[in-house]
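Novice: sequence first, predicted coordinates after that:
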Amino acid sequence: MTPDPVPASEGAPAGAPRPGGLGELAGRTVSRVGYGAMQLERLRDDRGAAVALLRHAIDLGVDHVDTAQFYGNGFVNDIIREALRPQDDVLIVSKVGAVSDPGGPRALRLAQRPEELRAGVEENLATLGLEQVPVVNLRRMDAGITIPVTDDQVIDLDDQLASLIALRDEGKIGAIGLSSVTADVLRRALPAGIVCVQNDYSIVARDDEDVLRLCEAEQIAWMPYFPLGGAFSWRAKVTDEPAVIAAAEHLGCTPAQVGLAWLLHHSPRTLLIPGTADTRHLEANLAAGAITFDEKTLAALDEIPTRPVHRPDH
């Protein structure tokens, strides 16, 4: 299940594989399987292990990493700064639109105003130790799992994009992406030059198929978060699906690997950013990029319906 090595280019270590094959992000050739850094926070008490895990990902061909200043209230960005070397040439994707809120009613609070977006970029630059963040996603609240929005955080998209475009013009960010948006919001944002979209999406949560198809039409990278569903007890899990379990048994891999591989097969614009704090899970996630499906297995997976969300009342 391990991908075959291919010639290195644009940041992949010499002789490293390209997990999942070749994809495109912000005008660069990247591996289709990257790394989502959020779960590095679980290694807060073992900083050395966190650094080693990220280094191992790079050694295995990961060349794009998803992060945010609010992951671990700066801890994750700090680990990335320590672990990565300039010669790694890893493309870092961060996000703004929320901030850590230690001691608050929730771990995060929204920060959607233009001045808050600018402050978020400045914080990312400081904690990552960069002069420019290659890609910054605007984390909206239009779709997926969202934080309750207060009136002062209902901000017009155009005002937000104007702030990010100014930061791009200043050289503080390289490119603009979006997260948790509808197709209508993405369509409105296209003139800003959107390079990627991160939405809640998996084989059991395909309500945003229209957003994916728009990304395909506009050649925008599609980077699903919660790629295995779950995440909360009230959400369906990809790994519980009988068709996924059957496919894993047939292929000699894990149900999680089937769920990740299906996403790559479902759209050529998909780039994966699965996260983990465990070395074995990291290796399994990257190996999922080499899994292929026969027509019968793929058809059975395609027939899995979107599962309804039974979110408890608040």
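Specialist: Okay, I see it.
Novice: only C-alpha atoms from now on, for both contacts and neighbour counts.
Specialist: OK.
Novice: show me where the chain has its strands.
Specialist: Here the chain has its strands, by DSSP state E, at 22-25, 28-31, 35-36, 64-66, 91-96, 98-100, 108-110, 133-139, 173-179, 194-198, 221-222.
Novice: out of those, nearest to residue 305?
Specialist: Closest to residue 305 of the strands of the chain, according to CA to CA: strand 221-222, at 20.2 Å.
Novice: got a list of contacts for that closest one?
Specialist: Applying CA atoms under 8 Å, 6 or more residues apart in numbering, the contact partners of strand 221-222 are 24, 25, 195, 196, 197, 198, 212, 215, 269, 270, 271.
Novice: picking up where we left off before, most tightly surrounded among the strands of the chain?
Specialist: Across the strands of the chain, the average number of neighbours (mean count of other CA atoms under 10 Å) peaks for strand 221-222, which reaches a mean of 26.
Novice: okay, now residue 268: neighbour count?
Specialist: Residues within reach of residue 268, counting by other CA atoms under 10 Å, total 16.
Novice: oh, I was asking about residue 180
Specialist: Counted with other CA under 10 Å, the burial measure for residue 180 works out to 24 neighbours.
Novice: picking up where we left off before, which of the contacts of strand 221-222 sits closest to residue 34?
Specialist: Set against residue 34, the nearest of those by CA to CA is residue 271 (7.2 Å).
Novice: nearest to residue 58, of the contacts of strand 221-222?
Specialist: residue 271 (16.0 Å).
Novice: just checking, that closest one touches residue 264?
Specialist: Yes. In this structure, residue 271 sits in contact with residue 264. The criterion is CA atoms under 8 Å, and the distance is 7.2 Å.
Novice: which neighbours do these two share?
Specialist: With CA under 8 Å, 6+ apart applied, the overlap between the contact sets of residue 271 and residue 264 consists of residue 32.
Novice: could I get the full set of helices for this protein?
Specialist: Taking DSSP state H as the test, the helices found in the chain are 47-59, 75-83, 114-128, 157-169, 183-189, 209-218, 242-251, 255-266, 279-287, 295-302.
Novice: turn the strands of the chain into TSV, including distance to residue 280.
Specialist: Rendered in TSV, the data for the strands of the chain read as follows (distance: least, CA to CA, whole Å):
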stretch	distance to residue 280
strand 22-25	23
strand 28-31	19
strand 35-36	14
strand 64-66	18
strand 91-96	23
strand 98-100	29
strand 108-110	30
strand 133-139	28
strand 173-179	28
strand 194-198	25
strand 221-222	26
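Novice: included below, for side-by-side comparison, is a second structure:
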Amino acid sequence: MNDFAHGPSTIRIGDLEVRRLGFGAMQLPGPEVWGEPKDPAKARAVLKRTVELGINFIDTSWYYGPFVSNRLIAETLHPYAKDLVIATKLGGKRLPDKSWVAALRPEELRQGCEEDLRTLRLERIDVTHLRIIPHSDVPFRESLDAMIGLQKEGKIRHLALSNVTLDQLREAMAITPIVGVQNLYNVIAGEKKLANFPMGVVAGQEQMLDFCAEKGLAFLPYFPLALPGPRKMVSPVLGEIAKKHGATEAQIAIAWLLARSKALLPIPGTSSPAHLDENWAARTIALDKAEIEAITAARS
């Protein structure tokens, strides 16, 4: 039975099928995605509630914490349910000053993959994204070849990309199967707003999304509820529509993503079980055509 108001309730990632609303583990560690959570028991409760709700896709990385989100996932959910798909990403790392930097050299990607396997207690990772970090001097093909090597060794089941351009996706697909893309996309990140965004985020996401839908790839929108920084929605349109539906702006943001394309697999994160329930309930909100168009128009 399809309990999603918009589109199918599941999506395929390679030969895997998951519910079309996942969970992002980035908020499980402490502030600034660093160190232990303020309330470890609450973090574990979020993970337990995730699988209780029927969410069977979790996105994480060894450098969340670092190591914290992966460890919490393993401590709470291992041995994993057969239908639980865990996705990770490689290509970045954290420095002692809490900064985020590129780690795209082959030896760095291998080390990161081994850390994911170790901390998640896995022999093979279901989906691993190659995340391209701006200002890296490592050629894209060099990093991609390293990921293909890890897959051939049986450490990775499916390859995906993150923070890439459409040209990079096409280049990768000409070399090896790619199952998905994880790029910035949400209700307020229109093309004009992204033009001056200071994190090196690539533009052209409408074309990317349409391409993924055409080719049968999953598109995982990161920061699905807002841009980084204060978690405040900036479009008054969201508030008006939320009031009409008796919902929160965040729920409307998720509902719009689900309505925008059946290729979208939102992965909102939270450190609160109550907020997790709220996010999950957003799948049942039915937006009409005028509401969808109003939100879309406000994004520019």
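Specialist: Happy to help now that I have it. Worth saying up front: this structure is predicted, and the values here are computed from it rather than measured.
Novice: what TM-score do the two superposed chains give?
Specialist: Once superposed, chain against chain, the TM-score is 0.87 (TM-score structural alignment, normalised by the length of the second structure); 278 aligned residues with a CA RMSD of 2.0 Å.
Novice: circling back: comparing residue 271 and residue 264 of the first structure, which residue is more hemmed in?
Specialist: Neighbour comparison, residue 271 of the first structure and residue 264: the larger count goes to residue 271, with 27 against 22 (by other CA under 10 Å).
Novice: quick one: map that one onto the second structure.
Specialist: Following TM-score structural alignment, the counterpart assigned to residue 271 of the first structure within the second structure is residue 265.
Novice: give the contact list for its match.
Specialist: The neighbours of residue 265 of the second structure, taking CA under 8 Å, 6+ apart as the test, are 11, 20, 21, 22, 218, 219, 220, 221, 258.
Novice: what's the neighbour count on residue 231 of the first structure?
Specialist: Per other CA under 10 Å, the neighbour tally for residue 231 of the first structure reads 11.
Novice: now swap in residue 26 of the second structure and tell me
Specialist: 23.
Novice: coming back round to it: ok, which of the strands of the first structure comes nearest residue 276 of the first structure?
Specialist: Of the strands of the first structure, the one closest to residue 276 of the first structure (CA to CA) turns out to be strand 35-36, at 7.6 Å.
Novice: tell me, how many residues neighbour residue 299 of the second structure?
Specialist: For residue 299 of the second structure, the tally of surrounding residues (other CA under 10 Å) stands at 16.
Novice: now residue 79 of the first structure
Specialist: Neighbour count for residue 79 of the first structure, taken as other CA under 10 Å: 22.
Novice: repeat for the one 4 residues further on
Specialist: Around residue 83 of the first structure there are 18 other residues, counting by other CA under 10 Å.
Novice: the second structure: which residue goes with that one?
Specialist: Superposed on the second structure with TM-score structural alignment, residue 83 of the first structure falls opposite residue 76.
Novice: for its match, which non-adjacent residue is closest in space?
Specialist: Ranked by CA to CA, 6 or more residues apart in numbering and with sequence neighbours excluded, the top spatial neighbour of residue 76 of the second structure is residue 44, at 6.0 Å.
Novice: counterpart of the one you found in the first structure?
Specialist: Per TM-score structural alignment, residue 44 of the second structure is aligned with residue 51.
Novice: let me see the contact set for its match.
Specialist: By CA under 8 Å, 6+ apart, residue 51 of the first structure lies in contact with 79, 80, 82, 83.
Novice: wait, doesn't residue 23 of the first structure sit right on residue 269?
Specialist: Yes. With contacts defined as CA under 8 Å, residue 23 of the first structure counts as touching residue 269 at a distance of 7.3 Å.
Novice: count of neighbours near residue 142 of the second structure?
Specialist: For residue 142 of the second structure, the neighbour count with other CA under 10 Å is 12.
Novice: I meant to write residue 85 of the first structure there.
Specialist: Applying other CA under 10 Å, we find 11 residues neighbouring residue 85 of the first structure.
Novice: cool, residue 27 of the first structure as well?
Specialist: Neighbour count for residue 27 of the first structure, taken as other CA under 10 Å: 9.
Novice: what does it correspond to in the second structure?
Specialist: Counting by TM-score structural alignment, which is the criterion used here, residue 27 of the first structure corresponds to residue 15 in the second structure.
Novice: for residue 213 of the first structure, same thing?
Specialist: For residue 213 of the first structure, the equivalent position in the second structure is taken to be residue 210, counting by TM-score structural alignment.
Novice: then residue 160 of the first structure?
Specialist: Aligned partner of residue 160 of the first structure by TM-score structural alignment: residue 143.
Novice: from residue 194 of the second structure, how far out is its match?
Specialist: Per CA to CA, to the nearest Å, residue 143 of the second structure is found 25 Å from residue 194 of the second structure.
Novice: got it, and residue 73 of the second structure?
Specialist: With distances defined as CA to CA, the gap from residue 73 of the second structure to residue 194 of the second structure amounts to 32 Å.
Novice: what's the answer for residue 107 of the second structure, then?
Specialist: If you measure residue 107 of the second structure against residue 194 of the second structure using CA to CA, the figure is 32 Å.
Novice: those two - which one has more neighbours?
Specialist: Taking other CA under 10 Å, residue 107 of the second structure and residue 194 do not tie; residue 194 has more neighbours (21 against 12).
Novice: aligned to the more buried one, what sits in the first structure?
Specialist: Under the alignment defined by TM-score structural alignment, residue 194 of the second structure corresponds to no residue in the first structure.
Novice: is it true that the match of residue 83 of the first structure touches residue 47?
Specialist: Yes. Using CA under 8 Å, residue 76 of the second structure is in contact with residue 47, at 7.0 Å.
Novice: give the contact list for residue 126 of the second structure.
Specialist: Residue 126 of the second structure touches 85, 86, 87, 156, 157, 158, counting by CA under 8 Å, 6+ apart.
Novice: burial measure for residue 182 of the first structure, as a count.
Specialist: Using other CA under 10 Å as the criterion, residue 182 of the first structure is surrounded by 20 other residues.
Novice: isn't it right up against residue 209?
Specialist: No. With contact defined as CA under 8 Å, residue 182 of the first structure does not reach residue 209; the gap is 10.0 Å.
Novice: ok, the spatially most central residue of the first structure - contacts?
Specialist: If you average the C-alpha coordinates of the first structure and look for the closest C-alpha using CA atoms, centre = their mean, you land on residue 273, 4.4 Å from that point. Counting by CA under 8 Å, 6+ apart, residue 273 of the first structure touches 33, 34, 35, 36, 65, 66, 223, 224, 225.
Novice: what separation is there between the second one and residue 119 of the first structure?
Specialist: Read that as residue 34 of the first structure. Here the distance between residue 34 of the first structure and residue 119 of the first structure works out to 27 Å (CA to CA).
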